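> Predicted model, plus sequence, below.
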Amino acid sequence: MTTTLPSADALTLYGETFASRVLLGTSRYPSLQSLSDSIDAARPGMVTIALRRQLANGAATNGFFDLMKRHGVPLLPNTAGCYSVDEAVTTAHMAREIFETDWIKLEVIGDDYTLQPDLVGSIEAASRLVRDGFKVLPYCTEDLVMGRRLLDAGCEALMPWGAPIGTGKGVINPYGLRVLRERLPDVPLIVDAGLGVPSHAAQVMEWGFDGVLLNTAVSQATHPDAMARAFALGVEAGRAAYLAGPMAERDAAVASTPVVGMPFWNQDGGK
């Protein structure tokens, strides 16, 4: 009898489904054409846009917004670069007016060096934005208590980091990230920040995470579009492996070849 995996395995956030479990950032690409090619290669479920960065770079006149419209991928504005609650909330409202969407990736940064999120500020900002009708995807660490507080504030999904933004280190605290997944089994969790190569993405997907958000790992690759496609394949492979049910890890070797019919002098290792 053949067992098949579920055919409808779409990422669902706030009751909406997305065709891909890859979310792709739009900053630091060598050119708009490189960004466009990367979107085509990754076929992401959403693309993130840092409102402050794009306005500062003249996105209204350099063709960036026209490019986003041509691709037709759902937009996820973010509050990157915000260091206070009021700043993040104001930026979110500006993004809603400009992009005509209630989706927001919330970032309230608490440390310049690690770009670690501000725990207290993120929770307060999330609470205010949820009350204002936003669908908030909060950037956070693997801290379980912080995650629970964000859920209490009304968030329906979390975006924990794998490592500090832009480092490419992969998951620096596997235990903490896996505990977060195990303790919040019904909450959509998207690993955001710190992934560097497709194997990092495949790994977290094998652990049961619901998606990954990528930016620097793609935009700073030698060939961004090729890396975008590689990440998409890594995410697909990791998700398929999770659904397939990986074997249990063992400490000792277990022969895959049966000893029935083997000469007796080989069955005990030749002793």
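Now that the structure is in, tell me what you want to look at. Numbers count the residues shown, from 1 in each chain.
> use CA for all of it now, contacts and neighbours both
Will do.
> what's the longest helix along the chain packed up against?
Using DSSP state H, we find that the single longest helix of the chain is helix 224-244. Judged by 3 or more Cα pairs under 8 Å, 6 or more residues apart in numbering; DSSP states H and E, helix 224-244 is in contact with helix 32-42, helix 198-206, helix 216-219.
> Kindly reformat these as a markdown table and extend each row with distance to Ser127 and mean neighbour count.
A markdown table is the format used below for those (distance: least, Cα to Cα, whole Å; neighbours: other Cα atoms under 10 Å):
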| stretch | distance to Ser127 | mean neighbour count |
| --- | --- | --- |
| helix 32-42 | 32 | 19 |
| helix 198-206 | 28 | 23 |
| helix 216-219 | 29 | 24 |
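> Quick one: closest of these to Ala10.
Closest approach to Ala10 among these (Cα to Cα): helix 198-206, 13.7 Å.
> list the buried ones in stretch 124-133?
By 16 or more other Cα atoms under 10 Å, the buried positions in stretch 124-133 come out as 124-130.
> what does it contact?
By Cα atoms under 8 Å, 6 or more residues apart in numbering, the residues outside stretch 124-133 that reach it are 85-86, 88-89, 92, 102, 106, 136, 138, 150, 153-155.
> Please repeat the previous calculation with a cut-off of 7 Å.
Stretch 124-133 has contacts (Cα atoms under 7 Å, 6 or more residues apart in numbering) with 85, 89, 102, 136, 150, 153-154.
> The structure to be compared is supplied as follows:
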Amino acid sequence: MQTLNMLLETALDDSLVIAGRRFTSRLMTGTGKYRTFEEMRQSIAASECEIVTVAVRRVQTQAPGHEGLADALDWSKIWMLPNTAGCQTADEAIRVARLGREMAKLLGQEDNNFVKLEVIPDAKYLLPDPIGTLEAAEQLVKEGFAVLPYINADPILAKRLEEAGCATVMPLGSPIGSGQGIKNAANIQIIIENATIPVVVDAGIGTPSEAAQAMEMGADALLINTAIAQAANAPAMARAMHLAHQAGRLAYQSGRIPVKAYASASSPLTGTITS
């Protein structure tokens, strides 16, 4: 039993490294759509995540549900991931990213240069603009940001962003908040195979089984917001997502059996009674 525990601990003790910073959790969560700040705090604690996204523009404008958000969490324990949600152009996203970096400094994270880059002109499906995202990423990398771009599951764009110096790529599983699960599995698999930076599956995950599926595919991390925040019991769902992403990661590390078109007996056929 001691050997088994040691093997499991070794498998689970594989840190996520983004832009040289090490994290023990591979689950990121958001701060939007919760019914109350207390529910948000309980959910973040239950998820055991270390990275939490904050919509800079909505905090700056004190949008409904974001009043006092910056002071609602203990930023000495949680790494802030400012995001450029609500930006429709590259120029807007660049300006908001700069505000996000200053906001992180004001909250005590002096060395935080992370930004989740979102450039979304599409109001109906909230699909990211690939050209604007690449333009903004190139400029922000020049300014010293660790850029985590939210993108369609486009393997060519993912490689271009990696070559531009992005810290991760974040392909969507399906549209934001849709709960449709992993609809782009084939393309995400190609992105994972070709990337030398972390691949974070972001958007569309609705259930723990879908979270596990993404990790089993080899994703380095997940970002989940709506599926937790809008669940009937948000803290319980946060805990379920934590367990699911761990199970998926362990399954990926363990190496699944190959898929076959025919049956394979579980019991050996040698030494059986034949008469």
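Arrived safely. Computed from a prediction, not measured in an experiment: that's the story for all the values here.
> What value does the TM-score take for this pair?
Laid over one another, the chains give 0.92 as their TM-score (TM-score structural alignment, normalised by the length of structure 1), with 264 aligned residues with a Cα RMSD of 2.0 Å.
> thinking again about what came up before, in strands, which of the contacts of stretch 124-133 of structure 1 appear?
Mapping the contacts of stretch 124-133 of structure 1 onto strands (DSSP state E) picks out Val136.
> And the contacts of stretch 124-133 of structure 1, which of them are buried?
For the contacts of stretch 124-133 of structure 1, a burial check counting by 16+ other Cα under 10 Å picks out 85, 89, 102, 136, 150, 153-154.
> okay, now Ser15 of structure 2: neighbour count?
By the criterion of other Cα atoms under 10 Å, Ser15 of structure 2 has 13 neighbours.
> just checking, it touches Glu9?
No: using Cα atoms under 7 Å, Ser15 of structure 2 makes no contact with Glu9, being 12.0 Å away.
> Can you convert the helices and strands packed on helix 224-244 of structure 1 into TSV and add a column each for distance to Thr61 of structure 1?
Output for those, formatted as TSV (distance: least, Cα to Cα, whole Å):
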stretch	distance to Thr61 of structure 1
helix 32-42	12
helix 198-206	34
helix 216-219	21
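> Just to be sure, Met159 of structure 1 is in a strand?
Yes: assessed with DSSP: H, G, I helix; E, B strand; the rest coil, Met159 of structure 1 lies in a strand.
> Just say helix, strand or coil for Gly32 of structure 2.
What three-state DSSP gives for Gly32 of structure 2 is coil.
> Show the contacting residues for the equivalent of it over in structure 1.
The equivalent of Gly32 of structure 2 in structure 1 is Ser27 (alignment by TM-score structural alignment). Contacts of Ser27 of structure 1 were listed using Cα under 7 Å, 6+ apart, and they are Asn215.
> Could you measure from Ser27 of structure 1 over to Leu119 of structure 1?
The gap separating Ser27 of structure 1 from Leu119 of structure 1 is 25 Å, by Cα to Cα, to the nearest Å.
> same question, Gly81 of structure 1
According to Cα to Cα, Gly81 of structure 1 and Leu119 of structure 1 sit 15 Å apart.
> which residues of the stretch 1-150 of structure 1 fall in strands?
11-13, 16-18, 22-24, 46-50, 75-78, 103-106, 135-140 (DSSP state E, counting those that start in this stretch).
> Of all those strands, which one comes closest to Leu115 of structure 1?
When those are compared by Cα to Cα, strand 135-140 sits nearest Leu115 of structure 1, at 10.5 Å.
> Can you state the residues of structure 2 onto which that closest one aligns?
Using TM-score structural alignment, strand 135-140 of structure 1 pairs with 146-151 in structure 2.
> Does the residue nearest the centre of structure 1 lie in a helix or a strand, and which?
Centroid check for structure 1 by Cα atoms, centre = their mean gives Val212 as the closest residue, at 2.3 Å. Using DSSP states H and E, Val212 of structure 1 maps to strand 211-214.
> post-alignment, that strand versus structure 2, mean distance?
Taking mean Cα distance after the TM-score superposition for structure 1, the mean distance separating strand 211-214 of structure 1 from the aligned residues in structure 2 is 0.4 Å.
> picking that back up, now do the buried residues in the longest helix of structure 1.
Across helix 224-244 of structure 1, burial judged by 16+ other Cα under 10 Å covers 224-242.
> same deal with stretch 114-124 of structure 1?
Using 16+ other Cα under 10 Å as the test for burial, stretch 114-124 of structure 1 gives 115-119, 121-124.
> after superposition, how close is the match of strand 135-140 of structure 1 to structure 1?
Mean for stretch 146-151 of structure 2 is 0.5 Å (mean Cα distance after the TM-score superposition for structure 1).
> corresponding residues in structure 2 for the strand holding Val212 of structure 1?
Taking TM-score structural alignment, strand 211-214 of structure 1 hits residues 221-224 over in structure 2.
> tell me how far that stretch is from the chain's mean position?
2 Å (Cα atoms, centre = their mean, to the nearest Å).
> Contacts made by that stretch with the rest, please.
Stretch 221-224 of structure 2 is contacted from outside by 26-30, 199-203, 205, using Cα under 7 Å, 6+ apart.
> wait, which of the helices and strands packed on helix 224-244 of structure 1 is closest to Asp251 of structure 1?
helix 198-206 (19.8 Å).
> Show me what Phe264 of structure 1 aligns to in structure 2.
That one, Phe264 of structure 1, aligns with Thr274 by TM-score structural alignment.
> ok, now how distant is its match from Gln2 of structure 2?
41 Å.
> Tyr262 of structure 2 corresponds to which position in structure 1?
Counting by TM-score structural alignment, the partner of Tyr262 of structure 2 is Ala252.
> hmm, back to that, highest neighbour count among the contacts of stretch 221-224 of structure 2?
Neighbour max across the contacts of stretch 221-224 of structure 2 (other Cα under 10 Å) = Ile205, 33 neighbours.
> Identify the nearest residue to the counterpart of that one in structure 1 in space, disregarding sequence-adjacent positions?
Using TM-score structural alignment as the criterion, Ile205 of structure 2 maps onto Leu195 of structure 1. With Cα to Cα, 6 or more residues apart in numbering as the criterion, Leu195 of structure 1 has its nearest non-adjacent residue at 4.3 Å, and that residue is Gly170.
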